[in-house]
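Novice: dropping a prediction and its sequence here:
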Amino acid sequence: MSLNPSKVAPEPEPEREAGPGPGPEAQGPGPEGESGPPAGPGPEPEPPSAAGQDREPERGRAAGPSAEPPPPPASRPEALRAPRPRCRTDCLQAPLSRAFQRLGRKVGAHPWVFLLLPVALTAVLGTGLMYLPRDGDEDLEEQYTPIGSPAKAERRFVQGHFTANDSLVFSVSRKSTDVPYASLLVVSDTETLLEPDILEEISKVDDAVQALTVTQDNGTQIPYSEVCAKNQGACVPPNPLLFAWKRNKGLNLTAITFPIYSPAGQIVSLANILGGTVLGPSQSLLQAKAMRLQYYLETDEGEENEPSKAWMIHFLTKFGSFEKSLALKKIQVVYFSSLSRKLEFEATSRMVVPLFHLAYLLIILFAIVSCYRCDCVRNKMWVAVFGVVSTGLAVVSSFGLMLYIGVPFVLIVANSPFLILGVGVDDMFIMISAWQKTSLTDSVSERMSDAYSQVAVSITITTLTNVLAFYTGVMSSFRSVQYFCIYTGTTLLFCYFYSITCFGACMALDGKREGVCLRWLEKPGTPGQKCSSFKKSCCLPGSSLQDGWKADIHPMNLFFRDYFGPLLTSTKSKVFVVLLYVSYIVTSIYGCFRVEEGLDLRNLASDDSYITPYFNVEEEHFSTYGPRVMVIVTEVLDYWDKDARQRLEKCLADFENSEYVDEDLTEFWLRERGRDRMKF
């Protein structure tokens, strides 16, 4: 039967205690005969309307001053309240974990398939390494200067409008590209080299260099006289002052002016030819500590030709030996060439390659120490070794693939395996740690499924962030950085793929070994148990029977959990960490203001390279005068117009007034033409 709620008698209310309280009229119905809200559960009262709010003062006045507001409605039970909506944060974690669970189960069920397929893929892609460049002929300017830089556009403009014919008259100041050369810096052991006996030793060195002859494989010989830059049929002298002294050894060395010297009416700039100078009155040269000998060679369309290149390589190879044969007593000589930067950079990169073996050996040793257990079942020593090997397989596969599709292999890419080795091994340790937390009593497929579900988000997110970080480097304006980022990002993708397939299969096979070892340890003397001697050698007695159903906890985890964690959460440690971080930020900001722009070429070569003393001498004695700057007017200019010439002179005067420019060294063909006309 059903009851009509309107006919159910209300329960009697308990009697109130005597005392001050509201009058009887306050307990009765309201002005409109409304009864109070029921005490039991029910729907919440709707908020009062505007009209009801307007009637509240009237109700209060009708009840009198002793009336109290009606008691609030009883709250609903917690079970009847609507649950608050939760913010779902597992939109990526849940599907990714489920996908990795299925993958882990398949890897555990078919480990040999997931092991052999990546190895076969590596064998196929590894054949692309045959396209590695052998000759090392790399254009440093193309790879290590910005793409589309204004300097390159300006040089193309100069080459298109100001062609130079070096067959008759060679002028290095008109060259818009580097001219191939061999250079010597001679430093005197005394205060000055402007002495006849010292100049005699320098002359011996000069004669020995010009006597160098290259014998090629086909028997042809290339003397210096065939490859030198010529001026009216004769080789350009390496040093005009030394050339003048050799022609006239009675030359008055005390009458030399610096930086402009005018022998026989010809203007010669000595700015970058003599270094460590001491000047007297009227710019007279009193002392010179160092001298530069610059041997310019022939070029073919702005680049060194093969004979010139062969002679320079021969010069770099033989100079050290014949310098000793000259038995120099009063001077020190250092040497350099326009090929030295490239050759030393390539040599430094080749020196890095043998270190790969040492790096992989150290990482394997670290992996063995980290994953070794005295427990024969939990021991993951050989699994860690294969994890390092899988990283090497990823390097071979990615490099072979990039070479197949034609991505240039620049020299700095040879350094990327060090970075890849450190980043790629991280996934191995994470997967081994997740495997150690699984139960030994579960099947291999279940354990692989559990381990993969635990590592799904961690290794995927870290791999994506690393790969995206490197692939954003493709937007760099340097081609070498672009190629380095392409190779490294692709290799990290292969590391991720090989970790969840090839290395996972190795873990599954090791899981089967764990099961065999565990059964052998439980019943070592069972007659019906068949185990090979190899399996028995892998199952030495250990503590697996005691905690075979417990997850393995690494001692490092225990250290951070029991010691480092409580220490870090103490008040003193928090204050110390905050102060340490503040000091770190302050030091970093200070270091940012100490950053210096520029590239020191000495850092590109090995510590014992011959270019290091050359740049040391150049910085010490030849740093006063820098490179020459070419100024070109790109618009049409009427040179015969006097006003146009005056505007041009004013423009040159503005350049010469700069603190970085020496006005005495300016060369301008219009000024030279004006001086020649004044002579006549």
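Specialist: Sure thing, it's come through.

Novice: please make it C-alpha for all contacts and neighbour counts, starting now.
Specialist: Noted.

Novice: the helices in the stretch 51-200 of the chain, which residues?
Specialist: Taking DSSP state H, counting those that start in this stretch as the criterion, the stretch 51-200 of the chain contains helices spanning 93-109, 111-125, 140-144, 150-161, 196-210.

Novice: the first one versus helix 111-125: what angle between them?
Specialist: Going by axes from the mean of the first three to the mean of the last three Cα atoms, to 10 degrees, helix 93-109 is angled at 90 degrees with respect to helix 111-125.

Novice: contacting residues around helix 93-109?
Specialist: 114, 444-446, 448-454, 456-457, 501, 504-505, 508-509 (Cα atoms under 8 Å, 6 or more residues apart in numbering).

Novice: try it again with 7 Å
Specialist: By Cα atoms under 7 Å, 6 or more residues apart in numbering, the residues outside helix 93-109 that reach it are 114, 444-446, 448-450, 452-453, 456-457, 504-505, 508.

Novice: and Glu303, how far from Leu339?
Specialist: 11 Å (Cα to Cα, to the nearest Å).

Novice: Ser480 too?
Specialist: 19 Å.

Novice: what do you get for Ser453?
Specialist: Ser453 is 55 Å from Leu339, by Cα to Cα.

Novice: which of those two has more neighbours?
Specialist: Ser453 (24 against 16; other Cα atoms under 10 Å).

Novice: show me the contacts for that one.
Specialist: By Cα under 7 Å, 6+ apart, the neighbours of Ser453 are 97-98, 100-101.

Novice: now, which of the residues you listed sits nearest Leu129?
Specialist: Nearest to Leu129 among the contacts of Ser453 is Phe100, at 32.6 Å by Cα to Cα.

Novice: for comparison:
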Amino acid sequence: MQIVLCDCLSDILVDNSQVESDPVKGPQKMTIIRPQECSVRRPLKCWLYGRLHCLARWTDCVYAGISEIYIICERITTSVVTVTPEMFQRTWQEIETGKAIGTRPLPFLFLSLSICLVSSLGLVLWKEEVDDVQLFMPVDSHVRHDASWVERNFRDEMRFESVIVEAENVLTPAVLASIAELEIAVRGIVAAGHNWTDVCARYLTWFPNVNESEVTDELQEYMKDYEFQDSCIYQSVLRIWASNGTMDNVFKLDQETIIENITHATSHGKFSDVLEKVEPLLSGIKWDSQGYIIGAKATILNWILKKTNRWSPEWELEFIQKVLFSNRTVPHGVKLYAVTTRSYLDFLHQVLQNNKTVLFAGFTLIIVYVVVMLGRFNSVEQRVYLSLLGVSVVGQSILASYGLCFYMGFFWGPIHPILPFLLLGVGVDNSFVIMQCLDNLSNEDKATSVPERLGRALQQAGVAITITSLTDILAFAIGTSTIMPFLRSFCMFAATGIFFLYVFEILFFVSCLAIDERRLQSRRDGCICTVHRNWKPNDCSQRNIQKIVFNKYVGPVMMKTPVKVCVLVGTLLVFALNVWFVFKVEQKFDPMWYLNSESYPMQYNNKLNEHFPEYGKRAGIYLGSGINYFTDKDKLCDLYARLERNPYINQGTLDFWYMKFQNWLHEKYSLPTSEDETMSYISEFLLMSQNGQNYIKDIKFSAFPFGDYNITASQIPIQHILMNTTTEQVKAMESLRDIIRNVNISSENIVSYSHEYVSWTANKIIGDELLRNLGLTICAVAIVTLILIQNLQTSFWVICCVIFTVVDVVGSMYWLGLTIEISTSIMILLCAGLAVDYSAHIGNEFTRLQGTRDEGHNMKSRGVQSGDIRGCDVTKVADIAVEMWWSAIFIGRADQALCHPVVE
């Protein structure tokens, strides 16, 4: 054989004695042609051949190097990782845990119950967190700081009740008369003896500990000259015609008068107060050729209640009844949509109550399923009591894990109720694995004593459930390092719950199994424990349909080459498609998604977005007591100018009281020359001008603003434009923070805050935390699986199945219409944990079985299907009402039960 040696290898291969071995011709002599000799014989052709052979040789070297590295790594891995599983097996065998429990089950039973009792005592320290800021915001976040500042200095005092009236044209005499009847009915609402005037917000509502009776007679007499009005605050288009609070003029209107008055009110600015402006209350306005308003599609009415009034929530219930569920007649085509401050929380509470019903239904289905699958259909081999005790392991784990977490200071959050669903699937799955290992014992082993049988069964089952439990615990333990408090708490509850499942499964369930095996050995009835001396099992009860299906059909069919190809190609195609979908999934959240689409808050929200899209989320710029309204005039004007240029603010809602004060000041007086004079003018503006009275709600005072007082805080109320993505929402928040940083005001005296910022920030964080936790979980599980399963190839495929499952679940979210948000992120983490559980079971079983790969798959179908597939079925039964979990578990089951055995 003759090859060309290029310059780059001339110093390495200089020995002409090197040979290559050919499997047919035997060793071949290698003749090396150096570049100088080659260039003499065939210059160009030789040079090209030389470069090509050089490239080929380098490729061979790289491939050989990778192969050597793979062999070395596998040898090192095998030498290291075989220690751990063998150590587990030796531990289970040498300590003879199964034999010990089988010999004396009662001490272990009482030990398990004692652990549960001591741990569950922590439930007396139950701590439930409902504050969104405490749940979702990291300790050092801007939103947490701003929320705390606003809570201390500018607590909201208002509750908003709104009605949207929709019609072909709401500006007709009939529709306006119907709206007038509605307003009269609302004013007539009485809840617990309190009517509208008792619960409404007034201009004096915002003064601390001040009511009308505390204002001196002299001040009242002085303010009468300036028409001070402490009337109830509400917004309605009917205020154009209302006279002294009565609606008599409305019932006398004709179409021409309506058109003329509405047009005049909108074009000539009859009302200077933002609460009394008409145009923002109308939607779908139509003009004629002469500029007159001739119609509108909808109008919105707002009633404002005092939040601190204890009867306001009760009044809101009556409000909904009067508006939506009364027998009052309305003109044809008129539709009403209403919402109150308490509506969202009421329906959310209803959803949570429905989830409790689902939880109890899930437990019931679990019990029925376990009773059916764990025993056999005859009087002796049925395991009704064992099944109930096996399910009780989940309850014990819940009590113990909750108690331990409360001992450690963690709180109960709104997403924690889904924990029992997770523990149901994992816990009962472990029971099935133990039972399957017991059923798979040889006839010789089954003929031994109960302690011996349990020892041999637990020797295999102990390793399997140890691997899966450890990987699950690790997956959730990583989540405890997150910066989001609720997610940290949830992951701690989940990790401790799975740990106690593992402990109670070994101590409690195996103890119960030992007692039940003694019952079987004495041929006692499964329910009443009477002895059946001449009992023989019926043929039907000895038939395992699931095993027959896998042995005769699924296993052999799956090992056919065309089926293998179809499974692999199908899996890869689905994976590739979902990879594309993953990049199209949006990061978006709206709390209204949790409500039923037919609920009245959801219907109102849909109509609000349809007719009044400019009514975005409310927010505010808050100014502290360190602001000097005399010396800081230029700074405040600069702040207002920057807000006017902000593209994320609905400019129609930007109404800064200080700018209105400056306009009023320029009209009536010269510029003040001192701070005291400025504060005196502010008092006059707020109390003695009708325009100024509307801004009292935006200011907090140290005392009644007459004489000696200070402004402790004030706000610039704004409304954001309608934003549909988390990216836009985050940009809106950051734009306000940039404005605050750029104005020359101390950060201690100015913040921007809205309650909506909590969910906006949480969605931004949860997206980053999801990627972080998934990455760390997959890496950690890969290391642990490699150590415990002792097989590099199997560990690789286990991790691949986990990755495939997560990608397929996230990709399927796109065509299901789901987005990345708080609840779906939790579900993805749970799906990753369940996928690890499935894959580890199958991978561990495959490495344990002997024979060829196809034989291993068939044996695995017989050995794992009852433990793993039944466990999967349990999870699906438990989560039968949770649609996303259905798809996740189905995808995970397809990846692990079909693709995993084929690639192995």
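Specialist: Looks like it came in fine. Treat the numbers as computed from the prediction; the structure is a model and nothing was measured.

Novice: please state their TM-score.
Specialist: Superposed pair, TM-score by TM-score structural alignment, normalised by the length of structure 1: 0.70. Supporting alignment: 547 aligned residues with a Cα RMSD of 3.9 Å.

Novice: wait, which of the helices of the stretch 51-200 of structure 1 is closest to Leu601 of structure 1?
Specialist: helix 140-144 (12.6 Å).

Novice: now that closest one on structure 2. Mean distance?
Specialist: Averaged over the aligned pairs, helix 140-144 of structure 1 sits 4.2 Å from structure 2 after superposition, using mean Cα distance after the TM-score superposition for structure 1.

Novice: list the contacts of that helix.
Specialist: Contacts of helix 140-144 of structure 1 (Cα under 7 Å, 6+ apart): 342, 478-480.

Novice: to which residue of structure 1 is Gln353 of structure 2 aligned?
Specialist: Superposed on structure 1 with TM-score structural alignment, Gln353 of structure 2 falls opposite Arg350.

Novice: tell me, how many residues neighbour its match?
Specialist: Counted with other Cα under 10 Å, Arg350 of structure 1 comes out at 14.

Novice: Gln283 of structure 1: what's it in contact with?
Specialist: Gln283 of structure 1 neighbours (Cα under 7 Å, 6+ apart): 257-258.

Novice: ok so, going back, deepest of the helices of the stretch 51-200 of structure 1, which one?
Specialist: helix 93-109 (a mean of 20; mean count of other Cα atoms under 10 Å).

Novice: chain center to that one: distance?
Specialist: 34 Å (Cα atoms, centre = their mean, to the nearest Å).

Novice: repeat that for stretch 189-199 of structure 2.
Specialist: 39 Å.

Novice: now stretch 649-666 of structure 1
Specialist: Worked out by Cα atoms, centre = their mean, stretch 649-666 of structure 1 lies 41 Å from the chain centre.

Novice: list the buried residues for that stretch?
Specialist: 655-656 (16 or more other Cα atoms under 10 Å).

Novice: need the distance between the two termini of that stretch.
Specialist: 12 Å.

Novice: ok, stretch 876-884 of structure 2 next?
Specialist: 11 Å.

Novice: state the span of structure 1 onto which that stretch is aligned.
Specialist: Going by TM-score structural alignment: stretch 876-884 of structure 2 matches no residues.

Novice: go on, stretch 28-46 of structure 2?
Specialist: Stretch 28-46 of structure 2 maps onto no residues of structure 1, going by TM-score structural alignment.

Novice: do the same with stretch 510-521 of structure 2
Specialist: Going by TM-score structural alignment, stretch 510-521 of structure 2 sits over residues 504-515 in structure 1.

Novice: restricted to strands, list the contacts of helix 93-109 of structure 1.
Specialist: Taking DSSP state E, every one of the contacts of helix 93-109 of structure 1 sits outside strands.

Novice: neighbour-wise, which one of those residues leads?
Specialist: Busiest of the contacts of helix 93-109 of structure 1 [other Cα under 10 Å] is Met448, holding 31 neighbours.

Novice: residue in structure 2 matching that residue?
Specialist: So, by TM-score structural alignment, Met448 of structure 1 is matched to Leu454.

Novice: in space, what's closest to that match - neighbours in sequence excluded?
Specialist: Gly98 (5.0 Å; Cα to Cα, 6 or more residues apart in numbering).

Novice: alignment lookup: that neighbour to structure 1.
Specialist: In structure 1, Gly98 of structure 2 lands on Gly104 (TM-score structural alignment).

Novice: what of Leu470 of structure 2?
Specialist: The equivalent of Leu470 of structure 2 in structure 1 is Leu464 (alignment by TM-score structural alignment).

Novice: the host helix or strand of that match: average distance to aligned residues in structure 2?
Specialist: Secondary structure assignment for Leu464 of structure 1, by DSSP states H and E: helix 444-471. If you overlay the two and look at helix 444-471 of structure 1, the average distance to its match in structure 2 is 1.7 Å (mean Cα distance after the TM-score superposition for structure 1).

Novice: for the match of Met448 of structure 1, give its distance to Val372 of structure 2.
Specialist: 22 Å.

Novice: again, but for Ile799 of structure 2
Specialist: For Ile799 of structure 2, the distance to Val372 of structure 2 - Cα to Cα - is 33 Å.

Novice: the more surrounded of these two?
Specialist: Set Ile799 of structure 2 next to Val372 and count neighbours by other Cα under 10 Å: Ile799 wins out with 22 against 15.

Novice: could you report the neighbour count for the equivalent of Val574 of structure 2 over in structure 1?
Specialist: Correspondence of Val574 of structure 2 to structure 1, assessed by TM-score structural alignment: Tyr584. Residues contacting Tyr584 of structure 1 under the criterion other Cα under 10 Å number 12.

Novice: no more questions from me, cheers.
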